[in-house]
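Asks: here is a sequence with its predicted model. Questions after.
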Amino acid sequence: MNIAVAQSGGPTCAINASLVGVFKEALKTPEIDAVFGSINGIEGMIKDELMDLKLVIRTNEDMELLRQTPSTVLGSCRYKLPAVETDDEVYKKIHENLTKHRIEAFFYIGGNDSMDTVDKLSAYLKSVGSDIKVIGIPKTIDNDLPVTDHTPGFGSAAKYVAATVQEIIRDSSVYSIESVTIVEIMGRHAGWLTASTCVLRANDEIAPHLIYLPECNFSAEKFLEDVRSMQAKHKAVIVAVSEGVKLPQDSKRPVAVDNFGHEYLSGIGKSLEQLVKDHIGCKVRSIELNVMQRCSSHICSKTDIDEAELIGSEGVKRALAGETGKMMVYKRLSDVPYVITIESAEASAVANKEKFFPRRWINDAQNDILPEAEKYFLPLIQGEVKIAMKNGMPVHFKLK
């Protein structure tokens, strides 16, 4: 039998580790012959653009380098499969190409939109009597997938964001004048990544002094009141805000959306910067971390990378055991010591759904995160990967 694997959605610094997990498990499995990589997600399966991964990942050194390389080495897509009832031609094409290459299991590494593909494709294959298995491997820095305790890619992104905010704290504290620094962090509807900046308190940092999530009620008036209150205590005020937080006037602006209807967001940091300039008048700057927080592997979490590889490996085992239409998930057994197990769940329970940051971990003023959240976040950012370097810079695996 042969298998195929693809990557989808936004890149992370752990998604290639999951690819390595699938690949390594296939190498250990005698009944698996070829391992195909689908170029640009499900689009590669539609267009029959497949690559024999054994021809490009040749050594243990290649696997280790790929494991620590950020982004999606196979390329990505944001392609939404149509409803099979209205258009089944694309499904027929995928089935034709899977059959052509004797592929008996397909692994899709992605987020909640990718699980929509897993759910639809596995249902179609069952409906036409095919035994081809379809398994979802989770990923997203947003940490917003239901059912799973956390997602591959989140721990490394959280570690990068926390380290960056800590450096911003040091930078902002050097002058004697009052200042406000606003850090805009990814998170469209769920504020997990922004909330994770609270881990700095474990290292005796006071900042960020204010943390705002999309799950919270937000107003310009309350924001200015919060900033003034913090200025009475701190010379340099640090604010962490999710990109999905909106001012009332923002809701009137036209927005662009992707194929799954998600808005392309940015700009809350600049909006809040202008508010502080207009109403408080102190030194103020906004910093948008943007794509750096997705793929900054130089400070990745070893826990994240190790778990990402493991969950890819477990996905192969589940497909060989006959499962299909499932997404692999982490189940946390304890915080201290940190222990997880890997199980599977129906992809339909994850597809197009979001898991929001718990209200019980947000303070009553809805401008900070409670200490209880640290127990959840801290295990996910532990450990460092020994990054391969050349000429003083990280080395990345590239397809030849």
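Replies: The structure has been received and is ready for your questions.

Asks: drop to CA atoms for contacts and neighbour counts, all remaining ones
Replies: Fine.

Asks: for the protein, which segments count as strands?
Replies: Secondary structure of the chain (DSSP state E): strands at 2-7, 35-38, 50-52, 103-110, 133-138, 179-185, 210-212, 236-242, 283-288, 326-334, 339-346, 389-390, 393-394.

Asks: dump these into TSV; add distance to residue 225 as well.
Replies: What follows is those, written out as TSV (distance: least, C-alpha to C-alpha, whole Å):
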stretch	distance to residue 225
strand 2-7	44
strand 35-38	52
strand 50-52	56
strand 103-110	40
strand 133-138	40
strand 179-185	13
strand 210-212	11
strand 236-242	13
strand 283-288	16
strand 326-334	39
strand 339-346	42
strand 389-390	47
strand 393-394	44
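
Asks: this is the comparison structure:
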Amino acid sequence: MKKSALQQARAAYKPQLPIVLTGGVKVVEGQPTQSADNQEDIQKLFPNTYGLPELRFEKAPAGESAEPINVGVILSGGQAPGGHNVISGLFDGIKNINRKSRLYGFLMGPGGLVDHKYKELTADIIDEYRNTGGFDIIGSGRTKLETKEQFDKGLEILRELNIKALVIIGGDDSNTNAAILAEYYKAIDAGVQVIGVPKTIDGDLKNNVIETSFGFDTATKVYSEVIGNIQRDCNSAKKYWHF
């Protein structure tokens, strides 16, 4: 595909990263966590994963090597600007850990995990989607992960691909999927970490550690710009009515 000058400039943009994420990363465990409310009820629902420690990231010493890691990623629910860059960041991060690390994308949402439909995301693929909107790099879906059969089918392909971490990018339903899946895999000691990434344009994923989600951040800025443009137009073109 031939890219326009604008597309080339967009692809060349490098989002600013915290210093600790620009090279090797060391994870430091902090204090146990708890839910903002209904602690006892939630602990009963998630006895194996409730209260896990807060994780803090620190820059690893130069020259410190790490074992390669295979990671799976799922886009779930409605599309939101920023999803492609979460995947690009995942790719860059695991390659910084070890160049032999591999990233697999499950196709068309959580259903791709259950049905074993996936593709390896290579540098050529990732570079086509950097800084672009949409969820089309691997597609999205709304399959609910709620049965033991689904969990076990997903675990089959995770073990076949030697995937040690599964990242689910989605909204409130999708992160509920992630929480339930993490609880089951922890209960059976599957050896797979499940990470939920908050994505929504609705602004309904927010707590004391999530100031705002991607998607909602873009939506509010776009709407604010449109409203500001209309306001300026009203001031400028006084002979027209605006509805």
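Replies: That came through, no problem. Remember, it's a predicted structure, so these values are computed and weren't measured experimentally.

Asks: quantify their similarity with the TM-score.
Replies: TM-score for the superposed chains, counting by TM-score structural alignment, normalised by the length of the second structure: 0.64, backed by 171 aligned residues with a C-alpha RMSD of 2.0 Å.

Asks: hang on, the earlier thing: which of the strands of the first structure sits closest to residue 375 of the first structure?
Replies: Among the strands of the first structure, the nearest to residue 375 of the first structure by C-alpha to C-alpha is strand 326-334 (9.9 Å).

Asks: quick one, longest helix in the second structure?
Replies: helix 216-236 (DSSP state H).

Asks: just the buried positions in that helix, please.
Replies: 216-219 (16 or more other C-alpha atoms under 10 Å).

Asks: that helix vs strand 193-200, what angle?
Replies: Using axes from the mean of the first three to the mean of the last three C-alpha atoms, to 10 degrees, the inter-axis angle of helix 216-236 of the second structure relative to strand 193-200 is 10 degrees.

Asks: return the most buried member of the strands of the first structure.
Replies: The highest mean neighbour count among these, using mean count of other C-alpha atoms under 10 Å, belongs to strand 133-138: a mean of 30.

Asks: who touches it?
Replies: Applying C-alpha atoms under 8 Å, 6 or more residues apart in numbering, the contact partners of strand 133-138 of the first structure are 18, 104-111, 114-115, 118, 121-122, 151-152, 311-312, 315, 319, 322-329, 347.

Asks: 6 Å instead, please
Replies: 105-111, 122, 324-328 (C-alpha atoms under 6 Å, 6 or more residues apart in numbering).

Asks: next, the angle strand 326-334 makes with it.
Replies: Computed by the same axes, to 10 degrees, the angle separating strand 133-138 of the first structure from strand 326-334 equals 40 degrees.

Asks: read off where strand 133-138 of the first structure ends up in the second structure.
Replies: Counting by TM-score structural alignment, strand 133-138 of the first structure lines up with residues 193-198 of the second structure.

Asks: mean per-residue distance, the matching stretch to the first structure?
Replies: On superposition with the first structure, the average gap between stretch 193-198 of the second structure and its aligned counterparts reaches 0.8 Å (mean C-alpha distance after the TM-score superposition for the first structure).

Asks: chain center to that stretch: distance?
Replies: 7 Å (C-alpha atoms, centre = their mean, to the nearest Å).

Asks: nearest to residue 73 of the first structure among the strands of the first structure would be which one?
Replies: Between residue 73 of the first structure and those, the tightest spacing by C-alpha to C-alpha is seen for strand 2-7, at 8.3 Å.

Asks: which strands or helices does the closest one pack on?
Replies: In terms of contacts (3 or more C-alpha pairs under 6 Å, 6 or more residues apart in numbering; DSSP states H and E), strand 2-7 of the first structure is packed against strand 35-38, strand 103-110.

Asks: average gap between it and the second structure?
Replies: Averaged out, strand 2-7 of the first structure is 1.0 Å away (mean C-alpha distance after the TM-score superposition for the first structure).
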